[in-house]
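Peer 1: Pasting the sequence and the predicted model now:
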Amino acid sequence: MDVLAMPFGKIYDLLVQKVVRKCGDGADVDRATLWLTGYAKEALDEAKASPVSYGDFFRQAPEPNPLRLEIVGKVCGVSVADIEDGLWRDVRTLDLIVDRLAKGRRLDAILPH
């Protein structure tokens, strides 16, 4: 199944579990997602409980943070900066942030200011 078609809440739970299992705080995934997409906390919570797809969650982001484009690194051997499709770049940027959180990095050290 295409990850973009999967329910946002299901994928999101997996991202939080990865961070918590490895050593982090699951709330950092919320903070990173809010920073990345511009959603309000209430809207994020609603999306987690709704049937919205992972792809639609990113497509409908109210105010994607322009600084998200400054986040660089590789996910599955692919440089995030080299991903031309904006939707996939945003999806992989969140993956990259989660990977770094799971390695014990602090969120304020990951996100550009």
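Peer 2: Now that the structure is in, tell me what you want to look at.
Peer 1: can we go C-alpha only for contacts and neighbour counts from here?
Peer 2: Will do.
Peer 1: Contact partners for the most centrally placed residue in the chain?
Peer 2: Centroid-nearest residue in the chain, with C-alpha atoms, centre = their mean: L94, separated by 2.7 Å. Each residue near L94 by C-alpha atoms under 8 Å, 6 or more residues apart in numbering is listed here: A32, T33, L36.
Peer 1: from the middle of its chain, how far away would the helix or strand containing W88 be?
Peer 2: For W88, the enclosing helix or strand under DSSP states H and E is helix 86-102. Its chain's C-alpha centre and that of helix 86-102 lie 5 Å apart, by C-alpha atoms, centre = their mean, to the nearest Å.
Peer 1: another structure for you, compare them:
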Amino acid sequence: MAKHKIYTMSVAKVYPHYVLKAEKKGRTKLEVDEIIRWLTGYSQEELEAQLEKETDFETFFAEAPHMNPARALIKGVVCGVRVEEIEEATMREIRYLDKLIDELARGKAMEKILRK
């Protein structure tokens, strides 16, 4: 079975859409970055380096310094699919990120988004 197209897509290509979605709802790029850092364990400098290198999603998550164990608390539907029921690990990580950005755009408090 061929890999899903999103795996080979550059995170840097999708990142501006995450930021735009957040900013349209009065949120900030800093909040988007905080969510990504919380999920993956990248520092701000490491995140920026990954974006600059145009790392693909599969590599981005495979090389993440420390995937946050609290990500298992992320529940809900993204693109018509329940994130907690996604079997394939990389796709689940991508959808976790999508879900967190959706929550940010809907105005949810950062403490709740970051499962504190």
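Peer 2: Done, it's in. Everything quoted here is computed from the prediction, not taken from an experiment.
Peer 1: Send over the TM-score of the superposed chains.
Peer 2: With the length set by TM-score structural alignment, normalised by the length of structure 1, the two chains reach a TM-score of 0.93; 113 aligned residues with a C-alpha RMSD of 1.3 Å.
Peer 1: Mind listing what's buried along the helix holding W88 of structure 1?
Peer 2: For helix 86-102 of structure 1, the neighbour count (16 or more other C-alpha atoms under 10 Å) marks 89-102 as buried.
Peer 1: so how many other residues sit close to P7 of structure 1?
Peer 2: 20 (other C-alpha atoms under 10 Å).
Peer 1: Run through the helices of structure 2 in chain order.
Peer 2: Along structure 2, counting by DSSP state H, helices occupy 5-8, 11-24, 29-40, 44-53, 57-62, 89-105, 110-113.
Peer 1: Same list, those helices, but as a markdown table with distance to G76 of structure 2 please.
Peer 2: A markdown table is the format used below for the helices of structure 2 (distance: least, C-alpha to C-alpha, whole Å):
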| stretch | distance to G76 of structure 2 |
| --- | --- |
| helix 5-8 | 20 |
| helix 11-24 | 18 |
| helix 29-40 | 16 |
| helix 44-53 | 26 |
| helix 57-62 | 20 |
| helix 89-105 | 7 |
| helix 110-113 | 12 |
